[in-house]
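Participant: sequence and predicted structure are below.
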Amino acid sequence: MRSILLIFILFNYSSCIVAQDTDKCYQKTQSKSDIKKLEPVICIPEDFYIVDIYEKDLNNDGKIDKVAEWFKEDLSNGDTIFHSIYFQELDSTFTHFETYGNLSQLYFDIQSQSNDVILEDSLLNEIKFSYQYYGGLPTFYEGGFSIEFYTDAAGYKKLFFEFSEDKNDFILRKEQDWLAPRTATWTEDEKMENEIIYTVQEGMSIKDFNMLEYLE
């Protein structure tokens, strides 16, 4: 079943990337404050909009890069939230590095998130029940980004992907497991239970990351 779910996600991602490769450049933003952060190269498909633009030096070259977060204007259950990374060049222009559709959970509306709701689409239903909690977007920092999500009612996973110049890719360098119950009566601070450090050679490429594999 996990392989079927992965195929579903990849199909959703590929369809949007194909739509993105057109002669027209759409730059609709959800917030007017993001308009001034746009660059000519930041383009998304029609009927989508940019909901945020992050500015960090992601590849540690001393120049501020940009990440556009975007999704459909009319979201439906199972839709993907995309993150497009643009590196700043020596002449201060930007080039598109990569677009990822696996840095956050698939979208489900508030009503559908309830365990009492059964969706008609059995595949989406399987994905929905795999998620422990909803929300949570990647955090971008100097040299990379982190992805955080609950694996069960009290288990919280933090994955840190950092840019490797040799591999020209974001590689998993650190994995943390935290005890972090989400209850109103919990008074003890969150605490880390385990940490694994990976070398560039050992770490997984962000292209191979699939959140659902951690939720089995």
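Facilitator: Ah, there it is.

Participant: CA atoms for contacts and neighbours, from now on please.
Facilitator: Will do.

Participant: identify the residues contacting the closest residue to Lys157 other than its chain neighbours.
Facilitator: Distances taken as Cα to Cα, 6 or more residues apart in numbering put Asp177 closest to Lys157, at 4.8 Å, once the chain neighbours are dropped. Contact analysis of Asp177 by Cα atoms under 8 Å, 6 or more residues apart in numbering lists Gly155, Tyr156, Lys157, Lys158, Met192, Glu193, Asn194, Glu195.

Participant: and the gap between Asp177 and Tyr100?
Facilitator: Distance of Asp177 to Tyr100, computed by Cα to Cα, to the nearest Å: 24 Å.

Participant: cool, and Ser15?
Facilitator: 13 Å.

Participant: re earlier: that's a strand at the residue nearest to Lys157, yeah?
Facilitator: Yes: assessed with DSSP: H, G, I helix; E, B strand; the rest coil, Asp177 lies in a strand.

Participant: from Glu148, how far off is it?
Facilitator: Distance, Asp177 to Glu148, by Cα to Cα: 10 Å.

Participant: overlap of the contact sets of these two?
Facilitator: Common neighbours of Asp177 and Glu148 (Cα under 8 Å, 6+ apart) are Tyr156, Lys157, Lys158.

Participant: out of those residues, grab the one that's most surrounded.
Facilitator: Neighbours here mean other Cα atoms under 10 Å. Within the shared contacts of Asp177 and Glu148, the largest count is held by Tyr156, at 22 neighbours.

Participant: so what's that one up against?
Facilitator: Tyr156 touches Glu148, Phe149, Tyr150, Asp177, Trp178, Leu179, Ala180, counting by Cα under 8 Å, 6+ apart.

Participant: quick one: the fourth one from Ile171, how far?
Facilitator: Applying Cα to Cα, the value for Asp177 to Ile171 is 18 Å.

Participant: longest helix of the chain?
Facilitator: Scanning the chain for the longest helix, with DSSP state H as the assignment, gives helix 2-20.

Participant: alongside the first one, take a look at this:
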Amino acid sequence: MQVTVPNDAPGQEPRPRPEYGEYASPEEQEQAIARSQPREGSVGPDRQAQAMPAATPVAPDHAPVPATPAPAGVGDRMVTVFLLALGLVYLIGGAGGYLALGKTLDTVYAQFGLGDYTPTAATPAFGIAIVVGQAVIWIVAAAWSYRRLSSGRRSWWVPVLGAVATFLVTVVLFGVLLAGDPAFLAYVSEA
């Protein structure tokens, strides 16, 4: 026997009263369980399962369960901090060479036998752009790592991603700078 309940929305048909879940009273739940049990003498589940007391059904929660990533351990924190520190040492140690990029490239050219580097008016600007780009990437990686570590998520890969981004920015800026240098172009055309 189904009992109908009036719907709260105007103009809606009445809906059947739920038999299971949070809207059914305990008495209605017991009645529904009794109706769903196999009758005596019928072929059904194992007798031991029939002898077990019936549990009150609980309405399933249909909300999706978010996937929780594995919590970050001490090793992840140590690796993340180590990689960030290594990146900071690289940034500070290389800043002097990039800020005097004309002299640095002249030294590199002499070591590789490329001739003399001819600095342009843009050479100091490229050096500053490299240092600023590396600093911004390091700050973003450090802040992102901190947020991930604070929330207990793995973060070792964030400084690695920052290192790859730093490398790409540096190579692109060097490539643009050296593409206009006659000594470098002559060396490349000979090879």
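Facilitator: Yep, that arrived. Model, not experiment: these values are computed from the prediction.

Participant: can you calculate the TM-score here?
Facilitator: With the length set by TM-score structural alignment, normalised by the length of structure 2, the two chains reach a TM-score of 0.20; 65 aligned residues with a Cα RMSD of 5.4 Å.

Participant: re the thing from before, who's more crowded, Ser15 and Tyr100 of structure 1?
Facilitator: The residue with more neighbours, out of Ser15 of structure 1 and Tyr100, is Tyr100; 17 against 10, by other Cα under 10 Å.

Participant: that one contacts Phe82, doesn't it?
Facilitator: Yes: here Tyr100 of structure 1 reaches Phe82: they are 5.8 Å apart, a contact under Cα atoms under 8 Å.

Participant: Leu173 of structure 2 contacts Phe126, correct?
Facilitator: Yes: using Cα under 8 Å, Leu173 of structure 2 is in contact with Phe126, at 6.7 Å.

Participant: the more surrounded of these two?
Facilitator: Using other Cα under 10 Å as the criterion, Leu173 of structure 2 and Phe126 rank with Phe126 on top: 20 against 16.

Participant: does Ala142 of structure 2 touch Leu84 like I think?
Facilitator: Yes: the pair Ala142 of structure 2 / Leu84 is scored as a contact, 6.6 Å apart, by Cα under 8 Å.

Participant: and Phe71 of structure 1, how far is that from His83 of structure 1?
Facilitator: 9 Å.

Participant: ignore the last one, Arg2 of structure 1
Facilitator: Arg2 of structure 1 sits 23 Å away from His83 of structure 1 when distances are taken as Cα to Cα.

Participant: out of those two, name the residue with the larger neighbour count.
Facilitator: Ranked by neighbour count (other Cα under 10 Å), Arg2 of structure 1 and His83 place His83 first, with 23 against 13.

Participant: what helix or strand is the closest residue in space to that one that isn't next to it in sequence on?
Facilitator: Excluding its sequence neighbours, the residue lying closest to His83 of structure 1 (Cα to Cα, 6+ apart) is Glu69, at 4.6 Å. Using DSSP states H and E, Glu69 of structure 1 falls within strand 65-72.

Participant: which other helices and strands does that strand contact?
Facilitator: Counting by 3 or more Cα pairs under 8 Å, 6 or more residues apart in numbering; DSSP states H and E, the packing neighbours recorded for strand 65-72 of structure 1 are strand 48-56, strand 82-88.

Participant: pick the most buried one from those.
Facilitator: A comparison of these by mean neighbour count, using mean count of other Cα atoms under 10 Å, puts strand 82-88 on top with a mean of 22.

Participant: and that one with helix 2-20, angle?
Facilitator: Per axes from the mean of the first three to the mean of the last three Cα atoms, to 10 degrees, the angle that strand 82-88 of structure 1 makes with helix 2-20 is 60 degrees.

Participant: following strand 82-88 of structure 1, which helix or strand comes up?
Facilitator: On the C-terminal side of strand 82-88 of structure 1, the closest following helix or strand by DSSP H and E is strand 94-100.

Participant: now distance to Gln20 of structure 1 too, for the contacts of Tyr156 of structure 1, in JSON lines please.
Facilitator: Shown next, in JSON lines, are these (distance: Cα to Cα, whole Å):
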{"residue": "Glu148", "distance to Gln20 of structure 1": "28"}
{"residue": "Phe149", "distance to Gln20 of structure 1": "28"}
{"residue": "Tyr150", "distance to Gln20 of structure 1": "32"}
{"residue": "Asp177", "distance to Gln20 of structure 1": "36"}
{"residue": "Trp178", "distance to Gln20 of structure 1": "38"}
{"residue": "Leu179", "distance to Gln20 of structure 1": "40"}
{"residue": "Ala180", "distance to Gln20 of structure 1": "39"}
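
Participant: so where do the strands sit in structure 2?
Facilitator: 4-5, 15-16 (DSSP state E).

Participant: packing partners of the first one?
Facilitator: On a contact count with 3+ Cα pairs under 8 Å, 6+ apart, strand 4-5 of structure 2 meets strand 15-16.

Participant: show me what the strand it packs on packs onto, helices and strands only.
Facilitator: Contacts defined by 3+ Cα pairs under 8 Å, 6+ apart place strand 15-16 of structure 2 against strand 4-5.
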